[in-house]
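[1] predicted model and sequence below, questions to follow.
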Amino acid sequence: MRILRAPRFFFWDDSQLGAYGQWYGLGDRLLSGDPTLLSPGAWQGGNYLAEGQWGIFNPLTWLIAIGTHAIDDAVIYTTLVKVLLLLVLATGAFLVARAYGAAPWWAAIAGLTAATGGQTMFMDAPSWVTGLQNVSMFALSWWALKRHLDGKMGPWLYLVFGYLLVTAGYVFGVIELAFLLIAMAVERAVARDWTNVTRVLLVGVYTALVTVVIYLPGMLTSPVTNRDSADILNDQFLNMDLGDLATSAISTATSSVRGYWGDLVPVPLQYVTWLLPLLVLCGSWRRSLKSLIMPVLVLVFSIALVIGPSVVGPLRYPARMMPYAVLAIAVIIAVVATNGLPRRVEPVRAWSAVAVTAASGWLAWAAQPASWKWVLLAIVLQGSFFLLLTAKRRLRPLVASGRRAAGVLLVATLIVLVPQIVKYPTSPLGNFNVPSSVSAMRDVAADWDPGILTVGDVYSLQLGAPATYEESLLANLWYVTGKEAASVYTVLPFKAFSEALCADLRGATCPEALDVLFDDANDQTLADDMSLNTVVVVKGDGLERIGTPPAGWSVEEREFTWLMTRDEPVDSAGGIARTSGDANVSVVSRDDMSVTFHVDSVGADGGSVVFSRLAWPGYTTDGGIIADPDRGFLLTLDISQEDAGKDITVTFRPPGWNLELASAGGALVVAVAAGALWIRRRRV
């Protein structure tokens, strides 16, 4: 229904500008057998392992990435991926609920509930797909771990699902998984169940070692990026308070969550489930909670983060933890309803549930009074279904058993969501109206040489779509062209580089960036240092005209942009940009991860070799000395007369590489040990 209401619902914001192009670029590398972890020509977006969310070591992401090359329509493909991930999430929630004792029909409601929470529906599913991927794998990891500790299966599935969660590179699910492991270890230790304490410790160590492989490169890279922060503060951006959560039972409620949209969120971002008042209908639910210690702990932990500071070092947007809270609540409701919903609901209990719904609706109206019609509709709909559980005579057969009552509430959940879908058809995040055809995107740069950079307000392209996208693309959609581009999306901007070009995360720059690129005060321009061959200048404020092209460049004026091309194309970025001092060198070989050059001669005062690469942490050399970066961001090597006549190789490995390799090996050893221990105990 959401797709019928908004066909691009699942192809929105970061899925347009980030995920799809990223998948396509990764698919290119996998299909061509290119295992490199670095792309010099992508500049600040090319440190893939440090970026994290590329899923370089994640087989599920590999499958998604390769699939982009099979379907030409990006909207259709992305929609299929998102729907499948939602089904995985629903399945995971169903399995967790069953593992804690829920009946199949109530577990089915848990699955639907987990997949329809506000954060999932309006942020993760439309835009932040790694968040959706993470919570899906978390649900399956939780189930697999619970089954393992209950002695019903080995650690194999947890090892797989936990690996897929961690290697997705989205830290919020890793935080939740770490808490789950710690909480389960403590729970089993309190019960003096030392066998299972050992099991948790083994799989926990395995998970921690995989985490080192994925996250240590980003942590060690952060000092040169804009993510180098240890501040803890609350700017109220994408976190919630208790007042927001009090409205979470109303499907059409909007509240005061601050975000990109301002101070009042325009969608039900805090929505959890309309079934929250169902707990009032159930008898003896307190006894049920004794078996639900772990889901309650996950809920409390998640809510604590959601209402906590909005910035904790590099971690931002705590509303991203809401899907885990929704998952926990879905499990709790399913188990409590299984154990405590009577065959005949007393009217006083039903009216109590209606009263709770009305109170939540009142708070929703108070937060945004203009939404009163939609809030009232939700109260009436939701309250009516609670009252239906008290039905007599002809309607009684509908709810005459727990199975039938669950069936009614399952259908009711779909009906309750209809007003939400009608009123709030899309995510509150941006729609950039990018093309959906892969072949059309590839045509944009078909005749251009690699080494592409956009200058100006690339976001203005959406205003003239689709015609504007025949002249330029933006962010990670450049990967679809198969041409190296410096204007790709990054979550880890290299601070000195981004400041020099006043570039943002998605490739937009200030107008002054054009002058910075072609300033030849140092005999060589930044465009030369970056090995650029194509510069797309987006017309707009400050870029109404660009004047005479620099020497060696030609300019073509088009309707929305100027296309600047180098008359004699140069090799792509990654090689030697220039030398300084009395030094002469010649390149012997080069690839994305290394450069080998011969030192032909060096004067008495020595010299420097400047590379067309960012000076990421992790570079080593077998000759010369790595110096302070030229321009503040270009990799630079100082050489002396002693280096004359030598071949010198400069190599990139992610910082902490030896520790990461050791951690990967250790994770494999621990995984084998966990399996061996399981087999040994099963044979005893």
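    In hand now; what should we look at?
[2] C-alpha from now on. contacts and neighbour counts both.
    Will do.
[3] what sits against the residue minimising distance to the centre of the chain?
    Central residue of the chain (Cα atoms, centre = their mean): residue 130, 3.5 Å from the mean position. Neighbouring residues of residue 130 by Cα atoms under 8 Å, 6 or more residues apart in numbering: 53, 124, 168-170.
[4] and the gap between it and residue 415?
    29 Å (Cα to Cα, to the nearest Å).
[5] and if you look at residue 386?
    Residue 386 is 13 Å from residue 415, where distance means Cα to Cα.
[6] more neighbours: which of these two?
    A direct count of neighbours by other Cα atoms under 10 Å for residue 386 and residue 415 places residue 386 higher, at 25 against 13.
[7] just the helices in the stretch 451-600 of the chain please.
    For the stretch 451-600 of the chain, the helices defined by DSSP state H, counting those that start in this stretch occupy 495-500, 513-518, 526-529.
[8] pull out the buried positions in the second one.
    The reference is to helix 513-518. Neighbour counts over helix 513-518 (16 or more other Cα atoms under 10 Å) mark 513-514, 517-518 as buried.
[9] one more to weigh against that first structure:
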Amino acid sequence: MRPAHPVARWLLLTAVSLGAASVPLIVLFVRSSGRFFFLDDKQAQYAAAYHYIGNELTQGHLPVLVPWMGTSANLLLDPQYGLLNPVFWVQNIAFAQFSDLAIGSFAMAVGYLVLLAAGAVAWLVRLNARGWWPAVGGFAAAFSGYLVWWVGPSWHPGLASVAFLPWIGWALSARRPGAWNALALTAATFACLAAGWPFTAISAGALVLSNIVESFINDRRRDALVVALATAAGAALAAPTVLFTASALDWTVRQGSVSNDAFLVPNLADVLNTAMATAGANINSFGKTVVTVPIMLAGGLTLALIPLLAVPTRWWRVRGAITLTGTLLALLVLTQSASAVGPLRWPFRYLGPWQVVLAVALVAALAVWGVRLTRARVAVSAGLLLAAAYVTVSRTPQDVLTHVVSLVVVSATVLLLVLVREALRALVILAGGVLILVWASVVHPANVDLPDWGMPTEVASYQQPLGAGAERSLVLYPAFIDYGAAAAEGVYLGQNYLLSPARSGLGYTSVGQRQLVADMCTATHGWTCPAAVDFLASTEPTTGQVWAALLGADTIVAHNFFVPALQEKLPQWVVAQTSGDFTVLKLADGSDQPGRVTYSPPGMQIEGLDVGELTQTYQVDSSAGGTIAFADVYWPGYEATFNGQPIPVTPLADALVSVTLPARSGTLEIVYHPAGLGPSLVSSVVGLLLAAAAAVVAARMRRRGLSPSADTLDEMPQGAGA
């Protein structure tokens, strides 16, 4: 089965892996009407943001700020949007070519799954896994489990980052790393970290550190030097994607100390039980919630097969053994973290990287060491299999048929694995994996824990917003209404106003401005509460204006739940239009302020000269001076000059941009220079220097033969010393 060239073999095995996965993916696409990868957060923010950014990039514009989107206006500060990530530039430009968001989301997710599968295959080929085993690893790592049923449909940055994790493993597994391998390790590290998903970044760190430990244990310290230089280079090049956020962290909602409310903190028994292949393995977070996540078959055989593996006595001398084992143990511990560790929330998000590494580790061991049967080993294997089945059934007893079918398939696969000859074992697991994944696709055409908000899929459907497309608007809606019906009326969830000619004045990102989010009691996907009306009607003491006016909300589009309170507390906003569950209220006299100015003192004359996203220029005529307020949400990095002289920019009530002018006429310029620009430039330069150093060191070591060829998986005799 070995083509003459390693690349040809990799391509063949990847094609087999993708061919096996195509059947269940087609079933998922048909069963979900194409919406499988268009759910929850992707439907509320990521798809719209990626499409908008892609269109802007196509026009040669990097959209750092989107005026009138309120707390969600600063796209640069959310690293998950990838404004500084060339991989996401390509992704977003390609995604913007789709007129259907669901179809585009499906294609985008499958693209990253293909990349992940190809990386897992390449990793196993480099570890010298024999026969068809790498194809099994590619299939098991990418096309099932937590990544497909949870991360892919909702948290796209998680999938985009995990897709590069196997490529880091591939680069780490080079027997004689040269300059190109060092640069490939830098590139894979950058792509993994720049996707903005911290859980994969930490997982990549565990992978690299485990590899460095392996190099020291096996007297390959020079390899460790190259790895350290190359991965540090990738991390430094990716750092700007988070340095801007870090520079403004005190102003974001991403704060807090270590705390634990048990939400999405999986029980250890349940994490281990994801190694049991069922169509509905469950992660139980201490009674708080139960998350149904279909998982992989090849990795799912772990519990049953570990007792049967013929592990060599000197297993730690095998290239990759310590790397894989150390990473698995580290990720297992991380799944038991507190529910909030600073800005990191919900440790069950480590399950994606854990399952990928688990699949690669198991397949690598099976490919070389094989199995060794004794009565004691078989008894332990059967006991673990039954224990895992018991835990699974006890979690969701209402789904017994699914668990019984899965147990039968797993048991039959394990039995065939030990009965058939070695050359057919990989194909047995692959066939079982396809069967279990098709079954899961039929039974679970969508993750029941991920909501479909009912947003339209056609981009053209967002062109008729309620309120006649007013730019200076504010949209208020409570949690858990019928968002599909709201969209039909022209009111869109979260960041979907980026697809519309209107702006919501609110929106939703994962990195909201702390004070305004609190004032407006903004929650997930832009939901708000009755306290928001109280805030909008309250008077800001410096300006004497109500907050609705300071936010520039000449038009308020509100769910009828809020309308009685709005009419009572903001009588100057009158009903202009009603549509189903929503009402449009407009400021009776309108606003005569130019640009994004929302308040100026009496007698001050202001003319907008050039009002852009990052720079605003106004001509001001005032004999008394005073404070001017803007609708721009305050972030560190705003600067102002008056007649060319710097003046302070003050956060009005810690929420909005404001300046205080002297008593004279002149030109006012407000500019946003994102905080963190200097450190980001330094980090980029350091990254390039480290990458060059890694390439030079690796090239010299390769020429001088200083990188010894240690044991690899197929160089250890099967069952040696077992």
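    Thanks, I have the structure now. Model, not experiment: these values are computed from the prediction.
[10] TM between them?
    Once superposed, the chains reach a TM-score of 0.88 (TM-score structural alignment, normalised by the length of the first structure), with 667 aligned residues with a Cα RMSD of 3.2 Å.
[11] so what's residue 452 of the second structure closest to, chain neighbours aside?
    Leaving aside its sequence neighbours, residue 452 of the second structure sits nearest to residue 39 (Cα to Cα, 6 or more residues apart in numbering; 5.0 Å).
[12] so whichever residue in the first structure pairs up with that neighbour is in which element?
    Superposed on the first structure with TM-score structural alignment, residue 39 of the second structure falls opposite residue 12. Under the assignment given by DSSP states H and E, residue 12 of the first structure is not contained in any helix or strand.
[13] ok, longest helix in the second structure?
    Ordering each helix of the second structure by length in residues (DSSP state H) puts helix 677-704 first.
[14] other SSEs contacting that one?
    The contact analysis (3 or more Cα pairs under 8 Å, 6 or more residues apart in numbering; DSSP states H and E) places helix 677-704 of the second structure against helix 179-194, helix 221-238, helix 240-247.
[15] any idea how far the closest residue in space to residue 518 of the first structure that isn't next to it in sequence lies from residue 210 of the first structure?
    Nearest non-adjacent residue to residue 518 of the first structure, counting by Cα to Cα, 6+ apart: residue 525, 5.2 Å away. Here the criterion is Cα to Cα. By it, residue 525 of the first structure lies 42 Å from residue 210 of the first structure.
[16] which one of those two is surrounded by more residues?
    Remark: of residue 525 of the first structure and residue 210, residue 210 carries more neighbours, 22 against 16, as counted by other Cα under 10 Å.
[17] who's sitting farthest from the centroid in the second structure?
    Computed with Cα atoms, centre = their mean, the residue of the second structure farthest from its C-alpha average is residue 623, at 52.0 Å.
[18] how near is that one to residue 665 of the second structure?
    Taken as Cα to Cα, the span from residue 623 of the second structure to residue 665 of the second structure is 7 Å.
[19] ok so, going back, ok, the residue farthest from the centre of the second structure - contacts?
    Taking Cα under 8 Å, 6+ apart as the test, what residue 623 of the second structure contacts is 604, 663-665.
[20] let's verify it: helix, strand, or coil?
    coil (DSSP: H, G, I helix; E, B strand; the rest coil).
[21] now do the helices in the stretch 351-500 of the second structure.
    351-368, 375-395, 400-419, 422-443, 483-488.
[22] return the mean post-superposition distance for the second one against the first structure.
    Comparing helix 375-395 of the second structure with its match in the first structure after superposition yields a mean distance of 3.4 Å (mean Cα distance after the TM-score superposition for the first structure).
[23] just the first one next, same as before
    Overlaying the first structure shows helix 351-368 of the second structure at a mean distance of 1.4 Å from the equivalent residues (mean Cα distance after the TM-score superposition for the first structure).
[24] who touches that helix?
    With Cα under 8 Å, 6+ apart as the contact definition, helix 351-368 of the second structure has outside contacts at 120, 124, 127, 129-131, 133-134, 136-138, 140-142, 145-147, 151, 162, 165-166, 200, 203, 271, 298-299, 302, 309, 321, 324-325, 327-328, 331-332, 335, 713-714, 716, 718.
[25] quick check: ChimeraX command selecting the buried ones in these.
    In ChimeraX, this line selects whichever of those come out buried by 16+ other Cα under 10 Å:
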select :120,124,127,129,130,131,133,134,136,137,138,140,141,142,145,146,147,151,162,165,166,200,203,271,298,299,302,309,321,324,325,327,328,331,332,335,713,714,716,718
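[26] of the contacts of helix 351-368 of the second structure, which belong to helices?
    Checking the contacts of helix 351-368 of the second structure against DSSP H, those in helices are 120, 124, 133-134, 136-138, 140-142, 145-146, 162, 165-166, 200, 203, 271, 302, 321, 324-325, 327-328, 331-332.
[27] hang on, the earlier thing: of the helices of the stretch 351-500 of the second structure, which is nearest residue 281 of the second structure?
    Residue 281 of the second structure lies closest to helix 375-395 among the helices of the stretch 351-500 of the second structure, at 6.0 Å (Cα to Cα).
[28] for the closest one, packing partners?
    On a contact count with 3+ Cα pairs under 8 Å, 6+ apart, helix 375-395 of the second structure meets helix 268-273, strand 281-284, helix 302-305, helix 400-419.
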